[in-house]
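Asks: Sequence and predicted model, in that order:
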Amino acid sequence: MNLAEINELMKQRLVLKRDGNAVPFTADKIRAAITVAFLKNEKGEPWTSGKTALSQAEHETVDGLTVQVCAALSRKNDATLHIEDIQDQVELALMRSGEHDVARAYVLYREKQKQKRQPAVVAPEGIPEILLNTGVPLDYAFVKRLVDLACVGLPSADADAVVREAYKNVYNGVPMAEVLKSLLLASRTMMEKDPDYDKVTARLLLHTVRTEVFGLEVTQDEAQQAYEKAFALLIHKGIAAGRIAPFMAEFDLDRLAKALVAERDLQYGYIGLQTLYDRYFLHHDGVRFELPQSFLMRVAMGLASKEVHREERAIEFYNLLSSFDFMSSTPTLFNSGTPRPQLSSCFLTTVSDDLEGIYDSIKDNALLAKFSGGLGNDWTPVRALGSHIRGTNGNSQGVVPFLKVVNDTAVAVNQGGKRAGAVCSYLETWHLDIEEFLDLRKNTGDDRRRTHDMNTANWIPDLFMKRVMEKGEWTLFTPSEVPDLHDLYGRKFEAAYEAYEAKAERGEIRLFKKVQALDLWRKMLSMIFETGHPWITFKDPCNIRSPQQHAGVVHSSNLCTEITLNTSSDEIAVCNLGSVNLPAHIKDGRLDLVKLRKTVSTAMRMLDNVIDINYYGVDKARNSNMRHRPVALGMMGFHEFLYALRVPYASEEAVRLADETAEAVCYYAYLASTELAEERGRYESYAGSLWDLGILPIDSIAMLANQRDEGHLQLDTKSYGGMDWELVRARIRWHGMRNSNCVAIAPTATISNIVGVSASIDPTYQQLYVKSNMSGEFTDINAYLVRDLKERGLWDEVMVSDLKYFDGSLAKIERVPADLKLLYATAFEIEPHWLIEAAARRQKWIDQAQSLNIYMAGASGKKLDETYKLAWLRGLKTTYYLRTIGATHSEKSTSRPGTLNAVAPAIATPVAEEAAGPVCTLRPGDDGFSACDACQ
């Protein structure tokens, strides 16, 4: 079909112009429009090189595209075609033909013509006329409309105030990019006044990002159409740049584009969007080509790439992510749909006791960290300082010199330049190098035997805790002389250990050392108080309650202490993380179980898909993951969940809700795994597992009790959620499980920022403070608190000043009612035993563990001793960071100087203590109190 034939076919059709007049259709005008696009550069401007005519090949391309557009229009049954519909078809034809630069120029041309049609708006008095660096006047109407749109639905935001503040910082000759930055900074300075400005700032940033991605100004009311038009173009652009995997072009991109919901961009707060822009959106030559919704659709497409009905699943996954009901972990968000889809979060390794094995493990660390993996290393098998080396007839230097190399490797291989490399080394308490291991993070001593950038953790057997309770002796050994202790736990470990102690007494073991268990325990607590390390984790609960104890031994946890999987010299354990957003699952003042089941079912499918899609840098990781298929579904926003239900964290009701939410998440996760097993088959090593034996995590508590002495396990094992566990048991008996492990609660440091909720299960640090991460510093203010204070007429400039003065705490602000002080108690105002009790209730349902931060005001040796003993007695598997502030934290002067000065940053400062020793602090750059975001 040629142009003459098309004109004849379409001669009865009319084109409706923007002024309302209808004119006869002619293909020549379409051809002219496409020709103009070819004569523009990618900025929508005439070619500066003097290009005024098309080549013969370009003429032929224009004719072919004109035919395509007209053929598409001819299939519409409408007698009258709108001019915008015709121009839309021109854009689509240019994109489908691969003429991306021409399509971009055409889009820009349309936008400029649209702006010319906008009526002029006069700036109010006090707003100066500004000339841009291009010599064109700054369009006040555009600026005002941009801020007005950013304030839609935010009643406390004053658009005029933002514009006035921004105009104070612009000048003649200013670039347009600086004008947009000035608007953003003006709104940002107002964030402490009201949480609405957090959303305003995010939306102004979003406009800047859209301009970068789309190449033109696109406001929120135009975003839906822009997304739909540009999505396919952006995918193809990413493929051409080598940032997106080629198979992504095989999806029905038009269908997926129509599923994007631009309105969901408005959910983001400033820190969430800035973090996405800085670290998550794909870019080429420094220019981003992703926006929030296209980014999440890219992630969803990658996760759905091996599904039979992949478009349907991609849309399902996208809707779950974009609604913020669930969020995948950072490696999945970074790499899904890319040529190297390393989507897993955690890797656990065991280091062999030979030089080749040691350096192979360090190499594995580097390869796994390269694509954003967090690492946990079990160093217990490596012989201690002074041990005999048969091959050289010399003595070993022990574990510590190698840990220095591990530390420096983590610094050097910084997860693709996106995050600091992160590793945690574990050592069992009976290892002869344990005392020097405890000193690794000290700031004094030989720096060659210090690891300032690496995390460390104690892997403590129950027998040691019994000896501490009994004030007994403890014997340290080198693993080269007691090799089986590494793989033993429970009563078997106790028997073997005591047999080795007897051998040592008889002189049959050459290298050992006797210490007082209580003295070693006190040094452990002193070091975690002083340096934050090593963390306290418990070997026996991790193993006795492990569903996979038939297939190996849990020798350590991971970087953030929530993953408890088997490792060996042949297997590197791998886990894939994602977290349910609890505040998004509230209905009628309680947990919405119907929605939660749907969320967990889809989330478990996404996590299971990761195992098959994942890029494995090390074969031992692939083999382990394919054999056992563990995943780790977690939760975040627990404290906000309590705010929404009006429940203080320091209460029995909060403990009950911790129990109920964990039971519900675990119930639906285990149920979803049985459904996946029915559809896809059981995991390979299922036979002989606790699942196979009919023993669920709640049942395994009895196994732990059986391995401990009476009184050494004190835990409420009742169910408060009323779930039908017999249904799950029956389904497991019939269908088995798809995944060896299903649930673990990770820190969610970064993804909770993206979603805009409190991290993981942590209590709120302060109600108003500055949160720091790799993207900068961000004012954080509790929107729930502001709402309540507004309702009581208490939110004003004085309250903002008071919150700053009292470090984000309500406790000493006299006019705040007692019920709000209790509800909004901050992390250091909550006694740590409440954190332990809530975690213990969760742990009884969870098949892995939790990243449990301990917050302690006025820390003392006695308080530390009581808290960590309580964690052991309640059956916890692991703990994470200890967060402390001094009991003698400096009082504020009654004269209150600097009342209106800046918000204090989220870094607990060392405080002088009388006879209490140094105080553990946060590291600069942490997201609130979540120490690392390498997991999530």
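Replies: Yep, it's here. Residues are numbered from 1 along each chain as shown.

Asks: going forward, measure contacts between C-alpha atoms and count neighbours the same way
Replies: Noted.

Asks: if I pick the residue most central in space within the chain, what's in contact with it?
Replies: The residue lying closest to the centre of the chain (Cα atoms, centre = their mean) is residue 751, at 2.7 Å. For residue 751, the contact set (Cα atoms under 8 Å, 6 or more residues apart in numbering) comprises 327-330, 936.

Asks: here comes the other one, which I'd like you to weigh against the first:
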Amino acid sequence: MDDTICCASKRIDALNIDYGGFVMEINENALKVLERRYLAKNLSGEVIETPEDMVKRVAKHVAQADRFYDEKANIAKTEKEFYNVIDKLEFLPNSPTLMNAGRDLGQLSACFVLPVEDSMEGIFDAIKNAALIHKSGGGTGFSFSRLRHKGSTVKSTGGVASGPISFMKVFNSATEAVKQGGTRRGANMGILRIDHPDIMNFISCKEDTAEITNFNISVGMTEEFMNSVEKEEDYELVDPHTKEVKGKLNAKEVFDYIVDMAWNNGEPGIIFLDRLNNDNPTPGLGEIESTNPCGEQPLLPYESCNLGSINLVKMLKEENGKYQVDYDKLGSVVDTAVHFLDNVIDVNKYPLKQIEDMTKSTRKIGLGVMGFADMLFYLGLKYDSDEGVDFGHKLMKFIDERAMEKSIELAQKRGVFPAFKDSIYKDKGIKVRNATRTTIAPTGTISIIAGVSSGVEPLFAISYVRNVMDNDKLLEVHGYFEELTRQRGIYSKELMENIAKEGSIAHIDGIPEDIKNIFVTSHDILPEWHIKMQASFQEHVDNAVSKTVNFKKEATREDVMETYMLAYKLGCKGVTIYRDGSRENQVLSTTSKEEKVVTSDERINKKIKPRTRPEMTTGITEKVRIGCGNLYITVNHDENDVCEVFTNLGRAGGCPSQSEATSRLISIALRAGIDIKYIIEQLKGIRCHSTLRQKANNKDIKVLSCPDAIGKALERAVNTKVEIEDTAVTDIIREVEEEVQIPHGNGCSSCDAEDCDEIVEDVSICPECGNKVEHEGGCMICRSCGYSKCG
């Protein structure tokens, strides 16, 4: 038995808690995830509640909202209903609700969208507010489309705008500084409209996977743009501040560039903005600009949404040896889940007053599903088939309609959502409690707790090997697949190990064709079927469907392009893709990867490549008098040493292009590892006749030329090692740290590991437990320990 489980049992006994015979039917891995991330701990970090205690805590807290509407409400009855569906794993709310309900933090929502205004005050307010949300366990979405483009004039200061991407890097740095209360790492969604003048830079801003690591990014597509793509026409770029046309680009070329970047490393994703707003239930309150980090929840600025998912495996019944959907039970669970999620809105502790006001005005909830792929196995339906797609459509139609019926019933008892007068329902004559009701989220760790597949994603692997204590390997096999193979007399450990090695049963001998036909995995399924399934659910989902289309490594750019176009044509609201092995340091592979050995000859002949410029640097700027006037020299450091030089000539004129070219070459040389003393040696002493002529009559001139001035500035920087921090960023981070009380020395902000003191970027394995990691909804998730990371 795993040591973690032994320890858990000892703690339970020591506390003398009646565990009720492990009423919550969870496996050992689920218990490990709960203990690590969900169950309450004392100041020493010891777990002090059981999974059953957690369920009681959540059910009791959320049930209290009934009294807000009826003083005589039977709270005990509601609490029991909530307890039963969660304890039986029939329904699970999003992680913040399980973690925080009935505890001091009390923040229960998973997803938020914040506005980013086109001013320094607005930008840094958004950074501060995001930090508060991350600290409370939520994820944030932003549209950077309001920010003026790089190089545009800032009239209030006479300066030049640095553009959306530069500020995204500041948001990213602030997120890196904030740890989500020791439970989850900060996650962001960054969106830019396709007609923003900086769109090309945005598309490629994550080409280097070490950049902007705390963001998923998506391009906000418009119908006009997509029409131009199909016609291969130009489209206009518009200044968001002045609304003036700033240029044109060929739509097909831009679309191909998006495809190329996504093929390379999975980003950017695409979001169809016009479709989000066509389904905006409260257009009177404003336009939808962004979504939560995984893309399934379009929200207005300052809105939040709490999510929950129904475990579809628990909605099956067996009759005459065959499984079928128990629609009566499913309907009952939908009713309880809608009631639960509506209550969460009232008992929630919101991180900002603006968020509380906006959330309570629309009362959006997001009820979804998990275990869909498992349900198809039990029903004998193939995921990549018309029958599978039609079934998904029928199933979600039932859930969506039942959720609407329950929301109407709640409206009769509690009233419509306050922003009803600004909604599409006012003219339809439908009195509804919640502006939206259904969402398909990726489910991440809650599907690990439930022991089922994630969201509506196909299963990644039938069998895989998981690392456990002392480097032991534990073979994990899908429960129903194991049951069937035992019944058919073909089960063996050797077969399961072979499946784990191959990652699929499609080409393994000895497995009957009818089983092969049903138990398909992600890479067995052609991309078009991923999109068809997503579209079938989207038709009956108020919000959106989080879905990642997984491609094999051999997939072409044309395959990605066709998938994006199919998603557009079939009515999806967005799509994310991931090509296996496309990122440096493979994120998840079903086959072993051999380490490449570089010989000494290869190392000698290898061309030197400058290290990537970091997102933030620190440095000094000094003014030097030269023959042409004033030369301003900026010398910046990164964590290694001096990494770059910038120069700027004053108004007197001179030759700015020459000094800029010199600065660029110096910067490249520094980041390529050239010893700075050799650079200084080459620069110092270079003479310029203009400077020498002026120097004779001007005692303020103490240099021989621009290069000489740069060389001396570098020398002073090395000798004095002056480090002046960027106060615009560090001040806001310090302010955020004080306000949200960010813990220090208790884990890495990157990976939540208790012992880690540095960022772990090797994502081929989970940084916490060493097991493989899956992609879903633009994020990665470890099914062994619950570790997750977006961006």
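Replies: Looks like it came in fine. This one's a predicted model, so the numbers in the text were calculated from it and none came from an experiment.

Asks: one step back: please report the distance of the equivalent of the residue nearest to the centre of structure 1 over in structure 2 from residue 604 of structure 2.
Replies: In structure 2, the residue paired with residue 751 of structure 1 is residue 446, using TM-score structural alignment. Using Cα to Cα, to the nearest Å, we find residue 446 of structure 2 at a distance of 50 Å from residue 604 of structure 2.

Asks: Quick check: the gap between residue 814 of structure 1 and residue 565 of structure 1.
Replies: Applying Cα to Cα, the value for residue 814 of structure 1 to residue 565 of structure 1 is 50 Å.

Asks: which of those two has more neighbours?
Replies: The residue with more neighbours, out of residue 814 of structure 1 and residue 565, is residue 565; 30 against 9, by other Cα atoms under 10 Å.

Asks: any idea which of the contacts of residue 751 of structure 1 is the one closest to residue 150 of structure 1?
Replies: residue 327 (25.0 Å; Cα to Cα).

Asks: Looking at structure 2, name the residue matched to that closest one.
Replies: Under the alignment (TM-score structural alignment), residue 327 of structure 1 pairs with residue 92 in structure 2.

Asks: which residues in structure 2 does whichever strand or helix holds residue 116 of structure 1 match up with?
Replies: With elements taken from DSSP states H and E, the one containing residue 116 of structure 1 is helix 100-117. Under the alignment (TM-score structural alignment), helix 100-117 of structure 1 falls on nothing in structure 2.

Asks: just checking, what's the longest helix in structure 1?
Replies: Under DSSP state H, the helix in structure 1 containing the largest number of residues is helix 652-680.

Asks: Give the aligned range of that one in structure 2.
Replies: Taken onto structure 2 by TM-score structural alignment, helix 652-680 of structure 1 occupies residues 386-414 there.

Asks: after superposition, how close is that stretch to structure 1?
Replies: On superposition with structure 1, the mean distance recorded for stretch 386-414 of structure 2 (mean Cα distance after the TM-score superposition for structure 1) is 0.8 Å.

Asks: Excluding sequence neighbours, find me the nearest residue to residue 571 of structure 2.
Replies: The spatial neighbour of residue 571 of structure 2 that comes closest, neighbours along the chain excluded (Cα to Cα, 6 or more residues apart in numbering), is residue 535 at 6.3 Å.

Asks: Tell me the spacing between that neighbour and residue 156 of structure 2.
Replies: 47 Å.

Asks: Of those two, give the one with the bigger neighbour count.
Replies: residue 535 (25 against 6).

Asks: how about the more buried one, secondary structure?
Replies: helix (DSSP: H, G, I helix; E, B strand; the rest coil).

Asks: Contacts only, for it.
Replies: Contact analysis of residue 535 of structure 2 by Cα under 8 Å, 6+ apart lists 567, 570-572.

Asks: what do we get in structure 1 for it?
Replies: So, by TM-score structural alignment, residue 535 of structure 2 is matched to residue 840.

Asks: And for residue 265 of structure 2?
Replies: In structure 1, residue 265 of structure 2 lines up with residue 531, judged by TM-score structural alignment.
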